[in-house]
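> need a 3D model of the sequence below.
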Amino acid sequence: MTSARSQTRSTPSTVRATSVSTATLTVQTSGCGFIDLTAEAARFIADVHARDGALTLFIRHTSASLTIQENADPSVLVDLTTVLSRLAPDDEDAGWTHDTEGPDDMPAHVKTMLTGTSLQVPVLGGALALGTWQAIYLIEHRTHPHRREVVLQFVGG
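As a prediction, this is how the structure comes out:
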């Protein structure tokens, strides 16, 4: 158990939400894998002259997802891909009944359910408040290339 003495909190700050800015990012994937969206998210924040608030990212698909993960060691993404494949295998013997778009379709839906379709990142002083080793990723769960849309929306001042 952690004692209250080992915790600290900064003084709260308040920002009136004076703007809502929205854009759609189109991403062409090349099949299964992670695509780093951090630079595009940061560029959007700069383009809308955001200072303090929140950036929401929402992917408009059910067979691809979003996550925040480590960006320093590429083997992390390899291991995450492996664990998702173990949890929702693409093989035809897995027992999936939904296979309208191929044997990788239902596993892609399961992987999306496990990882999520939206993220929210605080924006402080005009920058994404990500940790040192964090990056924003789109995860393509389908075997073949797809065109994906991610809605970016900043709310703040």
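> going forward, measure contacts between C-alpha atoms and count neighbours the same way
OK.
> number of nearby residues for the closest residue to Ile59 other than its chain neighbours?
Excluding the flanking residues, the one nearest Ile59 by CA to CA, 6 or more residues apart in numbering is Val150, at 4.3 Å. Val150 is flanked by 22 other residues according to other CA atoms under 10 Å.
> cool, and the one 4 residues further on?
Residues near Phe154, counting by other CA under 10 Å, number 25.
> isn't it up against Ala54?
Yes: counting by CA atoms under 8 Å, Ala54 is a contact partner of Phe154 at 5.7 Å.
> want to put them side by side, so please do this one too:
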Amino acid sequence: MQYTQRELQLSPYRRGFHLITDDISRAMPELATLQQGLLHVFIKHSSASLTINENADPTVRGDFERFFNRAVPENEPYYQHTDEGPDDMPAHLKASLLGSSVTLPVTAGRLNLGTWQGIYLGEHRDHASGRTLVLTLHGR
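As a prediction, this is how the structure comes out:
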């Protein structure tokens, strides 16, 4: 059984949903050596998220952003955590709704995603710095 773990520093992204599947695959060349296994991807931040969804039509990512902005609006009068700006508390809520990790199967040296699936970074802050991912690969 092979285990590999490393951190991947992503460049800053604007607020929204961004495909990062290729960034992750490039950062983990050991994928090619496995016949079967799992890749776990964890984001080390509480105001950004990871999810898997449509990888072909960019309008889906825009629809995601518009939906979550309506579902979790800024400047709600009941928010107490407001010191870091109006986007901060909504960013924490969005990150909790979507999650901080994804686990993907690895088959024959590749991520075994569906034809139209990709890994999204959900960047929920207006002016975030780069994000750090922990990539943990195991298999044979």
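> follow-up on the earlier one: which SSE is the residue nearest to Ile59 of structure 1 in?
Per DSSP states H and E: Val150 of structure 1 is located in strand 147-156.
> over to Arg86 of structure 1?
Here Arg86 of structure 1 is assigned to helix 75-87, by DSSP H and E.
> can you tell me the mean distance of that helix from structure 2 after alignment?
After superposition onto structure 2, the mean distance of helix 75-87 of structure 1 to its aligned counterpart is 0.7 Å, using mean CA distance after the TM-score superposition for structure 1.
> residues contacting Gly122 of structure 2?
With contacts defined as CA atoms under 8 Å, 6 or more residues apart in numbering, the neighbours of Gly122 of structure 2 are Arg15, Gly16, Phe17, His18, Ala48, Ser49, Leu50, Thr51, Ala95.
> okay, which residue is most central for structure 2?
Leu50 (2.5 Å; CA atoms, centre = their mean).
> what do we get in structure 1 for it?
Using TM-score structural alignment, the partner of Leu50 of structure 2 in structure 1 is Leu66.
> can you tell me the closest non-neighbouring residue to its match?
Per CA to CA, 6+ apart, closest to Leu66 of structure 1 is Leu138, 4.6 Å.
> what sits against whatever residue of structure 2 lines up with that neighbour?
In structure 2, Leu138 of structure 1 lines up with Leu121, judged by TM-score structural alignment. For Leu121 of structure 2, the contacting residues are Phe17, His18, Leu19, Ile20, Ala48, Ser49, Leu50, Thr51, by CA under 8 Å, 6+ apart.
> kindly recompute the last result at 6 Å.
Phe17, His18, Ser49, Leu50 (CA atoms under 6 Å, 6 or more residues apart in numbering).
> tally of neighbours for the aligned residue in structure 2 for Ala127 of structure 1?
In structure 2, the residue paired with Ala127 of structure 1 is Arg110, using TM-score structural alignment. Arg110 of structure 2: 19 surrounding residues under other CA under 10 Å.
> one more: Thr4 of structure 2?
Neighbour count of Thr4 of structure 2, defined by other CA under 10 Å: 13.
> please identify the helix or strand for it.
strand 2-9.
> corresponding residues in structure 1 for that strand?
Going by TM-score structural alignment: strand 2-9 of structure 2 matches residues 19-26.
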